[in-house]
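Visitor: my questions are about this predicted structure, shown below with the sequence.
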Amino acid sequence: MKEFNEKLAKWINSVPSTDAGINNIQIPGQVEHLVWQNRSKAPSQYELDFVQHLIQAFRQGVTELNDLTVALNEQGFRNESGDVWTVESFSTEMQRLGY
């Protein structure tokens, strides 16, 4: 199974084609269905770790953003630059990661 959509990776920051469907015609019964349609790359180890720490916080009943940043800090998980989480840094990170 592919970890990401290779076509999407090529399209990021590119100029859209003026020719509709060029090299992209789908033949019924021969369409490649991708599990990760919207991924342009495989997730990094940091992103995978981030998900696990978020899951742990949610399992503890965290539902508010401020409490989520507190939970991440209490777990010892820091952002990619090594800083503790704030509401602002969490929001910025979610925007950067595209979620």
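Guide: Right, received. Where do you want to start? Numbering: from 1, shown residues only.

Visitor: only C-alpha atoms from now on, for both contacts and neighbour counts.
Guide: Noted.

Visitor: biggest helix in the protein by residues?
Guide: helix 45-59 (DSSP state H).

Visitor: list the buried residues for that one?
Guide: Neighbour counts using 16 or more other Cα atoms under 10 Å place 50, 53, 54, 57 of helix 45-59 among the buried residues.

Visitor: try this one side by side with the last:
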Amino acid sequence: MTQQAFNTYLKTWQRQTPVSTPGAGSIEAVGQWENMVWQTRAREPSEYEQQLVEALEQVFGQGALELSDVVARLNALGMHDHSGHAWTESSFCSAMASLGY
């Protein structure tokens, strides 16, 4: 079997927020699908998403722990939001919620 970079069998999630009940929010029925490395990824990350991940790894590697510090360091690196605007705490939180990181 060839390993893919995303799960082609992943069903579209109908909720905007995960449920808080343990086990009620599983992605697929347990035991019906092979547990793939990229189980929750419905597509490969875009080039922008890859760059953001690399920038976040660098920022966290430099010791950033607080949201304000993460945002400031991303902006200092020139890693802005998808529209090219400097990050704010609000825009960063919104992006993380939509990207699922």
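Guide: Okay, I see it. Keep in mind that what you see is a predicted model, and the values were worked out from it rather than measured.

Visitor: quick one on the thing from earlier: any idea how far the longest helix of structure 1 is from the chain center?
Guide: Centroid displacement of helix 45-59 of structure 1 relative to its chain, using Cα atoms, centre = their mean, to the nearest Å, is 12 Å.

Visitor: so that helix matches what in structure 2?
Guide: Aligned by TM-score structural alignment, helix 45-59 of structure 1 falls on residues 47-61 of structure 2.

Visitor: now swap in stretch 75-94 of structure 1 and tell me
Guide: Using TM-score structural alignment, stretch 75-94 of structure 1 pairs with 77-96 in structure 2.

Visitor: ok, and for the matching stretch, which residues are buried?
Guide: Applying 16+ other Cα under 10 Å to stretch 77-96 of structure 2 flags 79, 80, 81, 86, 87, 88, 92 as buried.

Visitor: where do the helices sit along structure 2?
Guide: 47-61, 67-77, 89-99.

Visitor: pipe those helices into JSON lines and attach distance to residue 38 of structure 2 per row.
Guide: Output for the helices of structure 2, formatted as JSON lines (distance: least, Cα to Cα, whole Å):
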{"stretch": "helix 47-61", "distance to residue 38 of structure 2": "15"}
{"stretch": "helix 67-77", "distance to residue 38 of structure 2": "26"}
{"stretch": "helix 89-99", "distance to residue 38 of structure 2": "14"}
